[in-house]
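J.: Sequence below, structure please.
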Amino acid sequence: MNFRIESDSIGTKEVPKEAYYGVQTLRAAENFKITRLKMHEDFIKSLAQIKKASAITNCEIGLLEKNIERAIVQACNEIICGKLHEEFIIDPIQGGAGTSANMNANEVISNRAIEILGGEKGDYSIVHPNDHVNMGQSTNDVIPTAGKMTILKLIPKALKQLKRLYDALQEKAIEFDDIIKMGRTQMQDAVPIRLGQEFKAYSSVIKRDILRLEKVQEEVRVVNMGGTAVGTGINADEQYLNKIVCNLSNVAEIELRQAEDLIDSTQNLDGFVAVSAAVKTCAVNLSKISNDLRLMSSGPRTGFGEINLPPKQNGSSIMPGKINPVIPEVMSQVAFNIIGNDMTITMAAEAGQLELNAFEPVIFYNLFESIETLGNGVETFVDNCICGITANRERCKNLVENSVGIITAICPHVGYKKAAGVAKTAIKTGESVRELILKQGLLKEAELNDILDTVAMTEPGISGKQMLVK
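T.: Modelled structure (predicted):
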């Protein structure tokens, strides 16, 4: 392989001649072999958008020559369109507060701009990674801003899937609204509930998750571009400071606002913690729903067997015919991972010192994964599980009619002590609550029929006949 010689503060180093990255990128790639993965595609594009907006701004205020600005913008546009991503070779988890990622972008853009202007890669007298591409910037405002921009690109994708889930749950709530089943508390029989009510409740919690994620986006619209190293704006022209965020918003087509306190915005990463918390809360709710679906579909003959999940694949290499609830299982596993990521994000945000938090790379690695896997998990949850759920109507009906839980409705009419005695006897003998009430003469049959109207039990003040019409 042919090489070119580049130098930095450490010394000289051979860089592959055809590489668009440079010596600082190469050193970082050698130092950080952590995940063996590459930086997120949207993060790379966000870095290019920042460099493009900075070049435009520096040219507007007369600090960057027009021909250099054009070459930088062209190089950035190519990256934004998906080219040269293979040149971003640094592990997403890296030391140095993201300096390596920033320099990877600076070097790739610089060398591509040099090429555009007719020079050879590595001839930084034409376009310099620091002096031209990084003009008016610092890693400490570029990296957090790129992270926030990436989050603002990822959240809408997750929201799209959550809205599909909400709609699917609403449809099931309507489909199952006339199916009476036994409600359970602490895994024990409680009182009747409609299957549709359960699915409506699932849609309600997902609606809250959607609202949280929509709202939390505002936390990351506030960026510290122009603050440079510690938020004081050192080495950034005042005109650049005033223009950069507006230009970046236009370039990225994302609504961004400059922080009122750039020092605070450089020091503190609570916005990322807030995003992670919203994602984690959603994950907790999704896992709880998944738990319920596995329980209600358990069996199919020796469990609850109240609903059927769509069969997606064989469940065993040894037990013929066994089908497992693999989609709810994977949804819970996604949730477990998100919850763990949230702890990492929390500790990394807490670990900053003084004017900078050096641990943004691990925050971004985990937060991007959380948002992305949330959306991907929900997508398969909707398509391969929720939409195909069916109900076992007779099974639900039989469980209600043979349950002792309906004694709760009788309690106000015969008193708690007598009701408890009936329940105890029913459990011991296997007789139904209805049979025992009539046998003991506690209520007349007509009166008992009204009280044990299971549909009415699910909606106080409305008779079963009225509910079904409704």
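J.: Please make it C-alpha for all contacts and neighbour counts, starting now.
T.: Fine.
J.: Look up how far residue 426 lies from the residue lying closest to residue 454 once chain neighbours are set aside.
T.: The spatially closest residue to residue 454, leaving aside those adjacent along the chain, is residue 192, at 6.5 Å (Cα to Cα, 6 or more residues apart in numbering). Computed as Cα to Cα, to the nearest Å, the residue 192 to residue 426 distance reads 17 Å.
J.: Neighbour count for these two, which is higher?
T.: Ranked by neighbour count (other Cα atoms under 10 Å), residue 192 and residue 426 place residue 192 first, with 27 against 19.
J.: right, and that one touches residue 183 too?
T.: Yes - Residue 192 lies in contact with residue 183 (Cα atoms under 8 Å); the separation is 5.1 Å.
J.: Next secondary structure after the helix or strand hosting residue 114?
T.: Secondary structure from DSSP states H and E places residue 114 in helix 99-116. Counting by DSSP H and E, the element after helix 99-116 in chain order, helix or strand, is helix 139-175.
J.: Show me how far that next one is from its chain's centre.
T.: Taking Cα atoms, centre = their mean, to the nearest Å, one finds helix 139-175 lying 6 Å from the centre of the chain it belongs to.
J.: In contact with the nearest residue to residue 311 once chain neighbours are set aside, which residues?
T.: Spatial nearest neighbour of residue 311, excluding adjacent residues (Cα to Cα, 6+ apart): residue 323 at 6.4 Å. Neighbouring residues of residue 323 by Cα atoms under 8 Å, 6 or more residues apart in numbering: 311, 312, 313, 314, 315, 316.
J.: I have a second one here; can you model it like the first so I can compare?
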Amino acid sequence: MFLLRVKRYVYALYARLKNRYAAGRSLMRRRKLSERTKLYYGEETKKALAVLGTAQTPRALIRAYGEVKLAALRAQQETARMYPADYFPFLEQAVQNVIDGAYDESFPLPLAQGGAGTSIHMNVCEVIACAANETYAAAFPFASFRAHPLDHIARFQSTNDTFPTAVIIMVYRELEEIENGVVKLQEQLVKRETEYENVLITGRTELQDALPMTLGQVFSAWSGPVERDRWRFNKLRERLRTIPLGGTAVGTGFSAPREYVFAAEKELRRITKLPLSRSQNLCDQVAHTDSLAECAYGMGLCADNLCKFAGDLLLYTSSLCGEMKHGEVQYGSTIMPDKVNPVLLELIRGKCLECSALAGLTGEYSRGGQLQLNANLPFMAQEFVRMSEDLTTSLGIASGKLTDMLQINSGVMEAHLSSSAALLNVFKDVLSYTEIKSLLPEIEKARIATKDSLADFLEQHTALERNVINEKLDITNLTGYAK
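T.: You can find the predicted model right below:
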């Protein structure tokens, strides 16, 4: 009995020690994590978190806002000497760290917010000031200067000119990335246009057999909208590059010295390596967002074109048609081993439908501006991030994995075309409309499967000579202009 009590005591002691050890390890892990992810924001960001909730501010916007701040701070120092010479390198490094993503955990605010972006601007200013002050104090512990988020970091600036400038930079880069994806897709389509220039397929209108064409012509038709998208994005970037930096609150430039404005614009171009230019009508640039809405509509058109492309391929790769085949990306069913789902095409269509809807929503946000400002700009920025992700993903799939895996069943195409009564339409200039109509019931009974069997049928049922029939069924006559 005594030994049993001792045994129980030892087990209980071991359990308590084990729990304490685990708790200690957990506390150490939490401390290490806290040290790794030190948060540099201040009271205003905490107030915003209480209202808006927590989310990660998009990396692309943090980078762009950091670049705007770096340009503004350098312009401050160049024109007003606002910071001690030994402090400014620490300030520059803090902003560079923001640009590079070192403090991303300190930007926890969602883009869905009121205030036209003021919460994010406060957040950026607090992080820069806190990080710079910390490193400066460590290097110069007896120095008294400390930068203030508003009195220094936001000097000569308003949310209403810096936030739109950051959004424009972000969207400009998104358009560049999307345009690169469009170019790659266009190259793939043009390549296949040449590759399949002698492969015949049935052209269809309203989902009904119409006239013969080449598969190369099908790819050529698909490349047309993509080429227009490429041109469109190039023009959109050209019109987007004007920025409101220096306009401050309502576009009047209140509190911003002229020499600062010019210096900030020049420095921002140098930092971003983008062809940005200050708007000649800052009141307009601060108040209106139609240039951004135009970009959203352009992205929506690109999504619509991709949606049509994917929709066509869904028909061609369906079991009902079978003229093309969607490669197996993953198992298509838990109970049907032979099932192959067109997951890439469905993913493209789903993302493009979302992008198109978001483009319309962005337009609604744009038209919701009032008087001298559009407070919906953070919501517009949020939709641009989502649209960009949708389009870059869809374009990457369309120009990469999809076109690589797409199989062309030329034998099925030839069989469909040869057995289609629509092939009689090419004889319209040598047979009357009524004659062709009268042949349709007979040709359906004959179950034509090849061009040769069609030629035999026409030779038997019409007065056409064989050489005329063969000439009409030649690929150059089937798919080109009438001679």
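J.: Any chance you could compute the TM-score here?
T.: Once superposed, the chains reach a TM-score of 0.89 (TM-score structural alignment, normalised by the length of the first structure), with 441 aligned residues with a Cα RMSD of 2.3 Å.
J.: thinking again about what came up before, just tell me what the residue nearest to residue 454 of the first structure corresponds to in the second structure.
T.: Residue pairing (TM-score structural alignment): residue 192 of the first structure is matched to residue 212 of the second structure.
J.: which stretches of the stretch 251-400 of the first structure form strands?
T.: For the stretch 251-400 of the first structure, the strands defined by DSSP state E, counting those that start in this stretch cover 257-258, 307-308, 390-391.
J.: what's in contact with stretch 417-424 of the first structure?
T.: Here stretch 417-424 of the first structure has contacts from 404, 407, 408, 410, 411, 433, 436, 437, using Cα under 8 Å, 6+ apart.
J.: Double-check the fourth one against residue 451; I have them as touching.
T.: Just to be clear, that refers to residue 410 of the first structure. Yes - contact criterion Cα under 8 Å: residue 410 of the first structure and residue 451 qualify, at 6.6 Å.
J.: So for the two, which residue has more residues nearby?
T.: Taking other Cα under 10 Å, residue 410 of the first structure and residue 451 do not tie; residue 410 has more neighbours (21 against 18).
J.: Quick one: residues contacting that one.
T.: Shown in contact with residue 410 of the first structure (Cα under 8 Å, 6+ apart): 419, 451, 452.
J.: distance of the first one from residue 51 of the first structure?
T.: So that's residue 419 of the first structure. For residue 419 of the first structure, the distance to residue 51 of the first structure - Cα to Cα - is 74 Å.
J.: These two - which one has more neighbours?
T.: residue 51 (27 against 21).
J.: OK, contacts around the more buried one?
T.: 72, 73, 76, 106, 133, 134.
J.: just residue 312 of the first structure next, same as before
T.: Contacts of residue 312 of the first structure by Cα under 8 Å, 6+ apart are 323, 326, 384.
J.: That one maps to what in the second structure?
T.: So, by TM-score structural alignment, residue 312 of the first structure is matched to residue 329.
J.: do residue 273 of the first structure as well
T.: Match for residue 273 of the first structure (TM-score structural alignment): residue 293.
J.: and for stretch 167-180 of the first structure, what span of the second structure is it aligned with?
T.: Residue span in the second structure matched to stretch 167-180 of the first structure, by TM-score structural alignment: 187-200.
J.: Now do that stretch: distance to the chain's middle.
T.: From the chain centre to the centre of stretch 187-200 of the second structure is a distance of 27 Å (Cα atoms, centre = their mean).
J.: Could you do stretch 453-464 of the first structure as well?
T.: How far stretch 453-464 of the first structure lies from its chain's middle: 39 Å, per Cα atoms, centre = their mean.
J.: now do stretch 95-113 of the first structure
T.: Distance of stretch 95-113 of the first structure from the chain centroid (Cα atoms, centre = their mean) equals 28 Å.
J.: so where in the second structure does that stretch end up aligned?
T.: Aligned by TM-score structural alignment, stretch 95-113 of the first structure falls on residues 114-132 of the second structure.
J.: List the contacts of the matching stretch.
T.: Contact with stretch 114-132 of the second structure is made by 40-42, 44-45, 48, 65-66, 90-91, 93-95, 98, 103, 106-107, 109, 111, 146-150, 153-154, 159-160, 163, 374-378, as judged by Cα under 8 Å, 6+ apart.
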